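**Student:** For reference, the sequence and a predicted model appear below.
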Amino acid sequence: MMPTLRHLNGLGLRALTNGALRRLASTVIVLSVAACAPTSEMLYQTDWRHGLNSDLSVQANPGDLSIVPDRGSIKEYALKAKIRRSDDFSQVANGTPRAEVVFPSSVRFAQGETYGIRWSTMLPLGTQFDNKQFVIVTQIHQSTRYGSPPLALSIQGTQYGIALRGGEQHDKASATQWICCADADVGRWVEWELRYRPDERGERSITDLYRDGKLVFRATGARNAYPGDQKAYLKLGLYKPDWLRKPTETSDMSMLYGPVTVTKQ
C-alpha cells in the first residue's frame, strides 16, 4: 500500500512545510500511477542462439532456412532465409517459392487485442532487386480462409511496401503504402516494430509500423482482419508467389532476420 500524508504525519514528520507536503503528495501520486501502469505480456521471444526452436513450423525446402553467426554484430545469431527460382518447390506449402517460419499457437492475434511485434532484417551484400515482382518478407496470415494475408510487408524494386486487407474483400487492400528505400538497407540491420490491433470492421483497428524508431506507416480505421478470425498468426521469411509463372529480374533471394519478440499489451 502506498503511504498517505496521514501515515507520514504519524511517523513524526509534522515539521514538513506546506510546500514540502505538496511536493511529497505529487511524488506519491506519480508512484501510484506508475504502480498501476499496464504491463505487456510476453508471448514469444527468440534470439536464434539455440537454433530453430522446435515449436516453430517450417515451410521451406531443406537448407533454405538456417541459423548463421552474425559476426561483428551484437545480435550474434540470425535466421537466414533463401530461395532460388530453379529449385523444386512442389513439396513446400502450396507448391510456391517460399522459405518461412510459422510462429506457434502462443502467437495468435485476436481481434480487439493490441500486440507489439519487434524484429529486424538485413538484406545481404549483393542483393538484386526485382522491379517486376514483389516478395513478401513478413506477414500476419489469416487462419480462416485462403487469399492474401491481412498484413504483408514486401519488397518490390528498391522499395518496401505494406498492404492491409480485411472484412469480406480479401482481394482488395484497405490501406497500402510504399516505404523508401530498401536498397539503402543492404548490408545493415533494420529494426522494425509493429503495433497491431486487428479489427475486421476497422472501427478500432491499429496498424502502426516503425522503422529504426521512426513511424513510417499508420492506418486509422482500416480493416486489418478477416471476419471471425481470432487466430491469425505470424510468419517470417520469403514468399514470392508469382516467381515461377511471370517475368522476373532475379534468380535468387535471401534475407537475414534478427531477434524477435511478440507481446500482448
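**Tutor:** Everything's here; your move. Numbers count the residues shown, from 1 in each chain.
**Student:** For the rest of this, base every contact and every neighbour count on C-alpha atoms.
**Tutor:** Noted.
**Student:** Identify the residues contacting stretch 61-71?
**Tutor:** For stretch 61-71, the external contacting residues (CA atoms under 8 Å, 6 or more residues apart in numbering) are 48, 51-52, 76-83, 89, 91-92, 99-100.
**Student:** Weed out the non-buried ones from those.
**Tutor:** Neighbour-count burial (16 or more other CA atoms under 10 Å) applied to those gives 48, 52, 77-83, 89, 92, 99-100.
**Student:** Am I right that Thr27 is in a helix?
**Tutor:** Yes. Note on Thr27: a helix contains this position according to DSSP: H, G, I helix; E, B strand; the rest coil.
**Student:** residues in contact with stretch 230-248?
**Tutor:** Contact partners of stretch 230-248, identified using CA under 8 Å, 6+ apart, comprise 81-83, 85, 96-103, 105, 107-111, 130-143, 254-255.
**Student:** ends of stretch 197-207, how far apart?
**Tutor:** Using CA to CA, to the nearest Å, the gap from the first to the last residue of stretch 197-207 comes to 7 Å.
**Student:** ok, and for that stretch, which residues are buried?
**Tutor:** Taking 16+ other CA under 10 Å as the neighbour-count basis, stretch 197-207 is seen to contain the buried residues 197-202, 204-207.
**Student:** Would you report which members of those residues are assigned to strands?
**Tutor:** Of those, the ones assigned to strands by DSSP state E are 197, 206-207.
**Student:** and here's the other structure:
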Amino acid sequence: MNGRFVFRWIAIGIFGFLFNVVNAQDMSITWSDPQMTALASTYDKLFSTTWSGGIDAGIGVQANAGDIVVVDDPVMAGRKAIRVQMSKSENFSKIANGVPRAELIFPKAVRFSQGPDYLLRWSTLIPAGFKFDAKQAVIVTQVHQGEWTGGPTIALALQGNRYAISERGGANTTTVSAGKWLCCADADQGKWVNWALRYVADDSGHHASTQLWKDGHSVFASQGTPNAYIGVQDAYLKMGLYKAGWNTSPSDVSEVTLFFGPVSVSKK
C-alpha cells in the first residue's frame, strides 16, 4: 500500500494482515541527518545498560526460567548481550496473562508521560539461521500503556522477513493509527541493528511525534496522530519476545531466539 497504511490489531494482539561500548554495540549512532547528531546531544540520560553486570536491578522479567539470560555477545568478543528465546511447547500459564512471552520490563526511571521528548536507543541481532514466521508476528520492542489493557502504544515487530512499526492512541485504541512495513529483516541476520526512537506522547495528537531510525537512517515518522492512551502518564518500555497467537493460530515456527544489546533512554 502507498502512503501511511492503517491496519487493525486482532483481539489476541498480533498484526492483522500482514555504556561504554564501541563498534557493533556502540550507542553513538551515526545519523544520516547531521542535524540529528546535534539534537541527540541535547537529551539527558534517564537509564542505560550494557548488560555487563547482568540484568539490572529494577528490571522486571516476564519469562519462564532460562528464556532470558545474559550471554557473551555472539558477534563481538568481550561484550555481553541478552539472549531471549522461547519454545511453543513451553507452559506459559504462569507468565503474566498466560500468553507466550519472554520480556523485560524496564524500571520506573523509564516511564513515558505525555509532553516530554524521549529518545530511546537499543540494538537487536537476528541470529544466523533464524526461521521467519510469515503467518504471525512476534513483537520485539514496545511502549506499553501503563495499567490499561489493549495493544501496545508503540510496537516494533517481525512478521515474515519484514519488520513492522505501529502506533495507536487516542479514544480508538482498537485500531492502529499509523504503521509501516520495513524491509528487510532477513538481510540483518548475524549482525547488530541499532534502533533509535524519538517519542513525544500526546493522546490528542496535537503535539504527538513518533520517529524511528534504523542504523541512523529514518525509516518511519508520524506527527499529529494520537500516540498515547487517554490520560496515560506512566507508559513503560518492554523488550523481548511476545507472540500472542502462537498456541491458537497457524505459525511457521516452533521456537524463536533473538539477541538484545545495550539500551539507553534519554529525555528533554
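**Tutor:** Okay, I see it. Computed from a predicted structure; not experimentally measured.
**Student:** how about the helices in the second structure?
**Tutor:** Taking DSSP state H, the helices of the second structure run over residues 34-40.
**Student:** The residue nearest the centre of it: what's its closest spatial neighbour, skipping adjacent residues?
**Tutor:** Geometric centre of the second structure, nearest residue: Thr141, 1.5 Å, by CA atoms, centre = their mean. Setting aside the residues directly before and after it, Thr141 of the second structure is nearest to Met239 in space (CA to CA, 6 or more residues apart in numbering), at 4.5 Å.
**Student:** Show me what that neighbour lines up with in the first structure.
**Tutor:** Using TM-score structural alignment, the equivalent of Met239 of the second structure in the first structure is Leu236.
**Student:** try Ala201 of the second structure
**Tutor:** Following TM-score structural alignment, the counterpart assigned to Ala201 of the second structure within the first structure is Pro198.
**Student:** contacting residues for that match?
**Tutor:** 109-114, 204-206, 223-225.
**Student:** Trp178 of the first structure versus that one, what's the distance?
**Tutor:** 21 Å.
**Student:** Then Val190 of the first structure?
**Tutor:** The value you get for Val190 of the first structure to Trp178 of the first structure, if CA to CA is used, is 16 Å.
**Student:** the strands in the stretch 1-150 of the second structure, which residues?
**Tutor:** Listed in chain order, the strands found in the stretch 1-150 of the second structure under DSSP state E, counting those that start in this stretch are 44-49, 60-62, 68-72, 80-87, 101-105, 111-112, 117-125, 138-144.
**Student:** can you list the ones you listed in TSV and add distance to Arg168 of the second structure?
**Tutor:** TSV is the format used below for the strands of the stretch 1-150 of the second structure (distance: least, CA to CA, whole Å):
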stretch	distance to Arg168 of the second structure
strand 44-49	24
strand 60-62	23
strand 68-72	28
strand 80-87	26
strand 101-105	20
strand 111-112	15
strand 117-125	17
strand 138-144	10
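**Student:** Name the stretch from the ones you listed that approaches Gly216 of the second structure most closely.
**Tutor:** Nearest to Gly216 of the second structure, of all those, is strand 117-125, at 10.6 Å by CA to CA.
**Student:** with the first structure superposed, average distance for that closest one?
**Tutor:** On superposition with the first structure, the average gap between strand 117-125 of the second structure and its aligned counterparts reaches 0.3 Å (mean CA distance after the TM-score superposition for the first structure).
**Student:** in the first structure, what residues pair with that strand?
**Tutor:** Counterpart in the first structure of strand 117-125 of the second structure, with TM-score structural alignment as the criterion, is residues 114-122.
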